[in-house]
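Chemist: Predicted model follows, preceded by the sequence.
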Amino acid sequence: MNLLELVLEPLGYGFMLNALATAVTAAAVCAVLSCWLVLIGWSLMGDAVSHAVLPGVVLAYMFSVPFAIGALLFGFLAVGLIGAVRDTSRIKEDAAIGIVFSTLFALGLVLISVTPSETDLGHIIFGNLLGVSRAELVQILILGALALGVLLLKARDFTLFAFDATHAHAIGLNPRLLGAALLGLLALTSVVALQAVGVILVVAMLIIPGATAHLLTDRFGRMLVIAPTVSVTCAVIGLYASYYLDTASGGMIVLVQGAVFALVYLFAPAQGLLGRRIAALVRRARAGDKPVSENSQN
């Protein structure tokens, strides 16, 4: 089997085309949002919201409504509860996040255990990328386009908020409103990625691409290009690998992202653990050769 056949064979199946479209959409949207989450330091918030949507999804199945509606409602509820606990008590934000997301996630697990359903709700926890229906794909594409459109439309404002909320306020922006908008987009994006990799792995897609891009460049504009490029590439490679190796699709996608991050962490020219040392050795070698040539000329 040649390379062209390896690429085209999976595309002969409708479920693989749906899975590919879902994976690419989720990877792109998550990666763009992850750039701001990494800069602001909201990794734990991403974890909280992605887990907190679980009871909403289960309740949506119980009442036969689209799972996105239940997931969005509980995503917004989690954000509101975290803010309420943080602002009305002496509990700090990290503790409030831990309390809210663990409680709501536990509620979701309890609801799964007592909900009679023909649908395997375990797929919500671990993802069901190969089982995405046409209707679910349309829903994911609409939500993904909405989230990505808002992120790109308000990119400048969100960037000012991420780097310097005080300066953003000084030029007339509302940092509280921008923060709330980002949290709302976080909930929306979590719903987009839910079908692809499940509740547990959503946080990886929300953090790894931005972290990888952050190690490769110091410019935020470039991060917004590098992160989705890396994320979408990893999604495609992971999906193909899962097809040929007969492994979990969502897990394989995240595993590929983690492997790429590890390579960048080690070998990135400016920020890589080994890359910095190699660059330093090259500079020393060049500096060591320079005096010799200069002395020989003298």
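Modeler: Sure thing, it's come through. Numbers count the residues shown, from 1 in each chain.
Chemist: okay, CA-based contacts and neighbour counts for the rest of this
Modeler: OK.
Chemist: How far off centre is the longest helix along the chain?
Modeler: With DSSP state H setting the assignment, residue counts place helix 175-216 as the longest helix in the chain. Put simply, helix 175-216 sits 4 Å off its chain's centre (CA atoms, centre = their mean, to the nearest Å).
Chemist: for comparison:
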Amino acid sequence: MDTLLLPFQFAFMQNAFYISMIVSVPTALLSCFLVMKGWALMGDAVSHAVLPGIVLAYIIGIPLIIGAFIAGMTCALATGYLSTNSRVKQDTVMGVVFSGMFGVGIVLYVSVETAMHLDHILFGNMLGVEPHELWTAGMISAGVGLILALKWKDWLLHSFDPAQARASGLWVNWLHYGLLAALSLTIVATLSAAGLILAIGLLIAPGAIAFLVVRKFSTMLWVSVIVCMASMLLGTYASFFLDSAPAPTIILVMTALFIAAFIRRQIITRQASMQRVDDAVNS
């Protein structure tokens, strides 16, 4: 028992557990909308595009989260403008914009003398989370989570049928860019936990797993939160004994859960198909 409780005795592990619980709520809720809307690449684009904002914020001397948020919104707005005013499809535009901004970030980083570790930005540093980062992530997560919880029906309608949402009197543009702003803020909150590269896993996997498990969107929301929080806590706990980085371990746990959910859904679908065949034969 002493060995099992050993991770909870260290302050750095306690902070890792805290940040896991904090960021799991907004990432899980957002993942449901990204999965239903088909915006997986948008999450990837914004998560990579914040790098130049972080480097420029470091050069100027302003908080890194401000630069990251501005860069994320710039990517989202640029993607929306280019896809609306050109014949190029949105996924292609997103690929061009996020790779270009990520390249700018890398060039800026290597050209500036800095004590900032790129590995921590790209892959996260959960074991080095400081109290002020917990407070920052907590405030962002609380704000994003509250807004998503209050307006989830509006965003759901906008995700399925923007024309119907507009006919119903909803402010479609506000919903569109509000979701992008929530996405950018959430990625900023996850910088310490998962970094830029692995943040996309937290923004997609929980919603994808919940989508395979349930069929009602309201249920999908809280199931994704449970899946995300459990995966992050389990991955962080397991990384202590495996002597591995927490963020990749968390993603591996989520991948295993996705595979299990996919296999379960395939079995249920096959059983239902066989039952329909038997009913048809017997009738």
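Modeler: Looks like it came in fine. Keep in mind that this is a model prediction, so the values were computed, not measured.
Chemist: Got a TM-score for the two of them?
Modeler: TM-score for the superposed chains, counting by TM-score structural alignment, normalised by the length of the second structure: 0.94, backed by 282 aligned residues with a CA RMSD of 1.9 Å.
Chemist: Give the aligned range of the longest helix of the first structure in the second structure.
Modeler: Aligned by TM-score structural alignment, helix 175-216 of the first structure corresponds to residues 172-213 of the second structure.
Chemist: And that stretch, end to end?
Modeler: In stretch 172-213 of the second structure, first residue to last residue: 30 Å (CA to CA, to the nearest Å).
Chemist: Show me where the stretch 1-150 of the first structure has its helices.
Modeler: 3-8, 14-40, 43-52, 54-62, 67-87, 93-114, 122-126, 134-153 (DSSP state H, counting those that start in this stretch).
Chemist: Dump those helices to a markdown table, plus distance to V264 of the first structure and mean neighbour count.
Modeler: Compiled in a markdown table, these are given as follows (distance: least, CA to CA, whole Å; neighbours: other CA atoms under 10 Å):
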| stretch | distance to V264 of the first structure | mean neighbour count |
| --- | --- | --- |
| helix 3-8 | 26 | 10 |
| helix 14-40 | 16 | 24 |
| helix 43-52 | 19 | 26 |
| helix 54-62 | 32 | 23 |
| helix 67-87 | 32 | 20 |
| helix 93-114 | 28 | 17 |
| helix 122-126 | 27 | 18 |
| helix 134-153 | 26 | 17 |
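Chemist: Against W39 of the second structure, how distant is the spatially most central residue of the second structure?
Modeler: By CA atoms, centre = their mean, the mean C-alpha position of the second structure lies nearest to L203, the distance being 2.1 Å. Using CA to CA, L203 of the second structure is found at 10 Å from W39 of the second structure.
Chemist: again, but for T186 of the second structure
Modeler: As for T186 of the second structure, its distance to W39 of the second structure is 15 Å (criterion: CA to CA).
Chemist: Between those two, which has more neighbouring residues?
Modeler: Applying other CA atoms under 10 Å to T186 of the second structure and W39 shows that T186 carries more neighbours, namely 27 against 17.
Chemist: Now do the contacts for that one.
Modeler: Applying CA atoms under 8 Å, 6 or more residues apart in numbering, one finds that T186 of the second structure lies in contact with V23, P26, T27, I140, S141, V144.
Chemist: Show me which pair in those is furthest apart.
Modeler: T27 and I140 (11.2 Å; CA to CA).
Chemist: Quick one: map S20 of the second structure onto the first structure.
Modeler: Mapped onto the first structure by TM-score structural alignment, S20 of the second structure lines up with A23.
Chemist: so L196 of the second structure touches I121, yeah?
Modeler: Yes: the pair L196 of the second structure / I121 is scored as a contact, 6.3 Å apart, by CA atoms under 8 Å.
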